[in-house]
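Colleague: predicted structure and sequence below. I'll ask about it afterward.
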Amino acid sequence: MTTLFLNPLLIDDAVRRALEEDLGRAGDITTLATIPADATAEAVIASRKDGVIAGLPLAAAAFRIYDPSVRFEPAVADGDHVSPGGVVARISGPARSILSAERAALNFMGRLSGIATATAAYVERVKHTRAKIVCTRKTTPGLRAFEKYAVKCGGGANHRYGLDDAVLIKDNHIAVAGGIGPALRAAKASVGHLVKIEIEVDRLDQLDEVLAEGADVVLLDNMSPELMAEGVRRAAGKLRTEASGGVNLESVRAIAESGVDMISVGALTHSSTVLDLGLDIAIA
């Protein structure tokens, strides 16, 4: 079972910035002008489309940080599937507060639920294989931890979080370092014993060099499924294999059937469509 965790410190920091961005210096002047200060309300967040939910902790924080008296009650959990019209959360409290925090809450949830929904579609396509769908560093600046969390909500797995937690030697590193051998030897001499080393190749002769030098993972970049299958055969029992490059919902099944361990999909975080969520309010 996948463990879903978001650092509360990251949540509060991001939500505060979002609220400050939206409220500016004068606050929600529309709500302040039109809604009585003593008005209370009940509301629901509901999905307009089929999807997978992610981002409930951020939505809850948006209302809590703006006004601790607002009550936020999730009706589902992150990672749950919802149908059109499905209630995601119920909210009650001061009407002004609900309206003023609404957009920040929905922006986070819509974005993250869109990523979770897209991830679930990829996972479904490859469920008959051993391949894991993983994300990349192609994330929205400042939102990486949340977007990678959303990938996990959709049943995917995370690649490295940043440049500092794993070595990934790509074609430009190889070119500057003077080749696959020099690059791998330099990496092994530099990093600690707990740091994984992955290297990118786009030809099978390069893979043979990697196998001779040793690594933890090889990234088979922009290869046909047939070449990937041969790469998997050569690497069997020696290192793990990852596929990347132009992966989409039409191509992912054939890639997975090549036998690779992982398939990295940048589109999960850079191109996913926001899940349409809405807040429906009733003034008490």
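Modeller: Looks like it arrived, so ask away.

Colleague: going forward, measure contacts between C-alpha atoms and count neighbours the same way
Modeller: Noted.

Colleague: in stretch 61-69, what counts as buried?
Modeller: Ala61, Ala62, Phe63, Arg64, Tyr66, Asp67 (16 or more other CA atoms under 10 Å).

Colleague: contacting residues for the first one?
Modeller: It stands for Ala61. Counting by CA atoms under 8 Å, 6 or more residues apart in numbering, Ala61 touches Ile11, Asp12, Val15, Ala105.

Colleague: which element follows the one helix or strand it maps to toward the C-terminus?
Modeller: Here Ala61 is covered by helix 56-66, with elements defined by DSSP states H and E. Counting by DSSP H and E, the next helix or strand C-terminal to helix 56-66 is strand 71-74.

Colleague: which residues sit against that next one?
Modeller: Taking CA under 8 Å, 6+ apart as the rule, strand 71-74 contacts Leu56, Ala60, Phe63, Arg64, Val88, Ala89, Arg90, Ile91, Ser92, Gly93.

Colleague: before we move on, back to that, got JSON lines for the buried residues of stretch 61-69, with distance to Arg234 too?
Modeller: Below are the buried residues of stretch 61-69 laid out as JSON lines (distance: CA to CA, whole Å):
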{"residue": "Ala61", "distance to Arg234": "49"}
{"residue": "Ala62", "distance to Arg234": "51"}
{"residue": "Phe63", "distance to Arg234": "54"}
{"residue": "Arg64", "distance to Arg234": "54"}
{"residue": "Tyr66", "distance to Arg234": "57"}
{"residue": "Asp67", "distance to Arg234": "59"}
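
Colleague: for comparison:
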Amino acid sequence: MTIAYSTLPDLILEPLVRNALTEDLGQYGDVTTRSVIPEDTEYQARINARASGIVSGMQIASIAFRLVDPTLQIETKLSDGSACDPGDTLMTISGKAASVLMAERVALNFAGRLSGIASLTARFVAETKGTKTRVTCTRKTTPGLRIVEKQAVLHGGGFNHRFGLSDAILIKDNHIAAAGGVKAVLERARTVASHMMRVEIEVDTLSQLEDVLSTKGADVVLLDNMDTPTLAQAVNMVGDQLTTEASGNMTLDRIAEVAATGVDYISSGALTHSAQTLDLGLDF
């Protein structure tokens, strides 16, 4: 599994934030603020939590305020990866009121979305307590925001799967069908995979798993859409020959029993595609 950094250089994240600000400010900027707030008005604002969860997106929020106005004074009170409760202050921003208002929505959109992902991930991870199983995300991310959504998974205590199609070989059912079977697809994958690239193959039956184990060539086997008893049998069959990953219908209420099978990883697209935004607000 590919591991990302929980903190990235601002230079990498700035284009995402700049695009979001451009989308929000449009051609004419914040016409409401320009109309009603005197230019020299200054305030201190706070990003406050209105629900309990895990914080993510503070780095992004800080970038949003600084891009609008580098003179703003920003202090992060709860860093990414911290737990928060209703009423907690995550960040203070001091300076021109107009600048704060221009960046407010973009900062909150990122922070709320990413904190929601981190919070849901933390709930999944809690269900694996006492086992060796690690929880990972998938490629089911918002287009253009994968890097920060995968960061949020790390802030919630999870791990990252591959980032894209280019950093690992993951052979799925359609690849197997098009290539002519498990043996053919594994042999072809191994002819092109460098010694630095791992090969993972998806199976959804014990018969397919037997083919993978007898053929060799895989490093990881993805046990897809198996019920828990079948999954436990599959993990037992694999033993220590391959790394095991369970995926498909990995809902929060099922994670504990899946982890109890001894599987190495549980991957869930829900971490990024179904997380509810954490309720955050900006108060003057």
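Modeller: Looks like it arrived, so ask away. Worth saying up front: this structure is predicted, and the values here are computed from it rather than measured.

Colleague: coming back round to it: closest to Glu198 of structure 1 out of the buried residues of stretch 61-69 of structure 1?
Modeller: Among the buried residues of stretch 61-69 of structure 1, Ala61 lies closest to Glu198 of structure 1 (CA to CA), at 37.2 Å.

Colleague: can you give me the strands in structure 2?
Modeller: 42-49, 53-54, 73-76, 83-84, 89-96, 134-136, 169-171, 199-203, 220-224, 243-247, 265-267, 280-283 (DSSP state E).

Colleague: among those, which comes closest to Glu23 of structure 2?
Modeller: Smallest distance to Glu23 of structure 2 across the strands of structure 2 (CA to CA): 20.1 Å, for strand 280-283.

Colleague: the closest one maps to which residues in structure 1?
Modeller: Per TM-score structural alignment, the counterpart of strand 280-283 of structure 2 in structure 1 is residues 277-280.

Colleague: kindly report the same for stretch 54-62 of structure 2.
Modeller: Aligning stretch 54-62 of structure 2 against structure 1 (TM-score structural alignment) gives residues 52-60.

Colleague: likewise stretch 156-165 of structure 2?
Modeller: Counting by TM-score structural alignment, stretch 156-165 of structure 2 sits on residues 154-163 of structure 1.

Colleague: repeat that for stretch 27-41 of structure 2.
Modeller: Counting by TM-score structural alignment, stretch 27-41 of structure 2 corresponds to 25-39 in structure 1.

Colleague: buried residues in the matching stretch?
Modeller: By neighbour count with 16+ other CA under 10 Å, stretch 25-39 of structure 1 contains the buried residues Asp28, Thr31.

Colleague: circling back: export the strands of structure 2 as TSV, with columns for distance to Asp211 of structure 2.
Modeller: Shown next, in TSV, are the strands of structure 2 (distance: least, CA to CA, whole Å):
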stretch	distance to Asp211 of structure 2
strand 42-49	51
strand 53-54	42
strand 73-76	53
strand 83-84	45
strand 89-96	52
strand 134-136	26
strand 169-171	14
strand 199-203	10
strand 220-224	11
strand 243-247	15
strand 265-267	21
strand 280-283	50
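
Colleague: may I see these organised as a markdown table, with distance to Glu127 of structure 2 and mean neighbour count added?
Modeller: A markdown table is the format used below for those (distance: least, CA to CA, whole Å; neighbours: other CA atoms under 10 Å):
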| stretch | distance to Glu127 of structure 2 | mean neighbour count |
| --- | --- | --- |
| strand 42-49 | 24 | 19 |
| strand 53-54 | 16 | 26 |
| strand 73-76 | 30 | 17 |
| strand 83-84 | 17 | 20 |
| strand 89-96 | 27 | 20 |
| strand 134-136 | 10 | 25 |
| strand 169-171 | 26 | 20 |
| strand 199-203 | 24 | 23 |
| strand 220-224 | 19 | 23 |
| strand 243-247 | 15 | 22 |
| strand 265-267 | 11 | 23 |
| strand 280-283 | 25 | 18 |
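
Colleague: figure out which of those strands is closest to Gln27 of structure 2.
Modeller: Checking those against Gln27 of structure 2 by CA to CA gives strand 89-96 as the closest, at 21.2 Å.

Colleague: contacts for that closest one?
Modeller: With contact meaning CA under 8 Å, 6+ apart, strand 89-96 of structure 2 is reached by 39-49, 58, 71-79, 100.

Colleague: likewise for stretch 121-138 of structure 1?
Modeller: 119, 144, 148, 151, 154-162, 249, 252-253, 256-257, 259-266, 268-270.

Colleague: same thing but 7 Å
Modeller: Outside of stretch 121-138 of structure 1, the residues within contact range by CA atoms under 7 Å, 6 or more residues apart in numbering are 148, 151, 155-159, 161-162, 249, 253, 256-257, 260-266, 268-270.

Colleague: residues in structure 2 matched by that stretch, start to end?
Modeller: Per the alignment by TM-score structural alignment, stretch 121-138 of structure 1 matches residues 123-140 in structure 2.

Colleague: tell me how many other residues surround the aligned partner of Ser6 of structure 2 in structure 1.
Modeller: Per TM-score structural alignment, the equivalent position to Ser6 of structure 2 in structure 1 is Leu4. Burial of Leu4 of structure 1 is recorded as 11 neighbouring residues (other CA atoms under 10 Å).

Colleague: how about Thr119 of structure 1?
Modeller: Thr119 of structure 1 has 28 nearby residues by other CA under 10 Å.

Colleague: kindly report the same for Thr139 of structure 1.
Modeller: Thr139 of structure 1: 19 surrounding residues under other CA under 10 Å.
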